[in-house]
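K.L.:
structure for this input, please:
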Amino acid sequence: MPEQDDGEHEFDLRWADAATHKEPSARARMLAARWKENPPEPVPFRADPGPAARSRSSWLSTALVLGCVIGVILLLGYVRFQAPY
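P.N.:
Below you'll find the model as predicted:
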């Protein structure tokens, strides 16, 4: 098997994952430096929801959809009735 230069070796992901020391990402380093001087304020796990927006009731939406379906069925029936064979 011929010798290969270091640049020609295929990157082995398993070898990289098994490394004992992993360098943090640039974003992690940036946030660590920023938070060292100005730490973020604590945030609750789930914030209290604000007032809920009033939505239309489900029966109104159902009636609208059924009305549209019935209108399309009637329109298609009318077009077919009017078309000569």
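K.L.:
use CA for all of it now, contacts and neighbours both
P.N.:
Noted.
K.L.:
sec struct for the residue nearest in space to the middle of the chain, please.
P.N.:
Note on the chain: the residue nearest the mean C-alpha position is residue 46, at 19.1 Å, using C-alpha atoms, centre = their mean. Put simply, residue 46 is coil when judged by DSSP: H, G, I helix; E, B strand; the rest coil.
K.L.:
one more, for comparison:
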Amino acid sequence: MPEHEQDDQEREFDLRWADQAEQKEPSARARMLAARWKENPPGPVPFRADPEHVARQHRRSGWVSTAIVLGCVAGVIVLLGYINFRTY
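P.N.:
All right, here's what the predicted structure looks like:
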């Protein structure tokens, strides 16, 4: 068996073995934040913005971007037609 296939099989085995672990160690960032927050907990932060405002803004931006794209496509079509008209 080629060497790279053997490495892939060993890596797959290691990943399965690691995924089956009963306890998982938190990442270094999680440990750092836990230690920092133990001494100085963060203040309250709102989880999400007002849903009405977000929905309204999202709907509007979707139409604006659609209009811009369609306008650009129409502009290119008109420009190509004008160039083609001038060549004849």
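K.L.:
TM-score for this pair?
P.N.:
The TM-score (TM-score structural alignment, normalised by the length of the first structure) is 0.54; 66 aligned residues with a C-alpha RMSD of 3.1 Å.
K.L.:
aligned to the residue nearest to the centre of the first structure, what sits in the second structure?
P.N.:
Per TM-score structural alignment, the equivalent position to residue 46 of the first structure in the second structure is residue 48.
K.L.:
relative to residue 3 of the second structure, how far out is its match?
P.N.:
In this view, residue 48 of the second structure and residue 3 of the second structure are 50 Å apart by C-alpha to C-alpha, to the nearest Å.
K.L.:
got it, and residue 72 of the second structure?
P.N.:
53 Å.
K.L.:
who's more crowded, these two?
P.N.:
Between residue 72 of the second structure and residue 3, counted using other C-alpha atoms under 10 Å, the more crowded position is residue 72 (12 against 7).
K.L.:
that one: which element?
P.N.:
Applying DSSP states H and E as the criterion places residue 72 of the second structure in helix 51-87.
K.L.:
aligned partner of residue 39 of the second structure in the first structure?
P.N.:
Match for residue 39 of the second structure (TM-score structural alignment): residue 37.
K.L.:
that match and residue 25 of the first structure, how far apart?
P.N.:
In terms of C-alpha to C-alpha, residue 37 of the first structure sits 19 Å off from residue 25 of the first structure.
K.L.:
likewise for residue 42 of the first structure?
P.N.:
Counting by C-alpha to C-alpha, the gap from residue 42 of the first structure to residue 25 of the first structure is 23 Å.
K.L.:
ok so, going back, what number of residues lie near the match of residue 39 of the second structure?
P.N.:
Counted with other C-alpha under 10 Å, residue 37 of the first structure comes out at 8.
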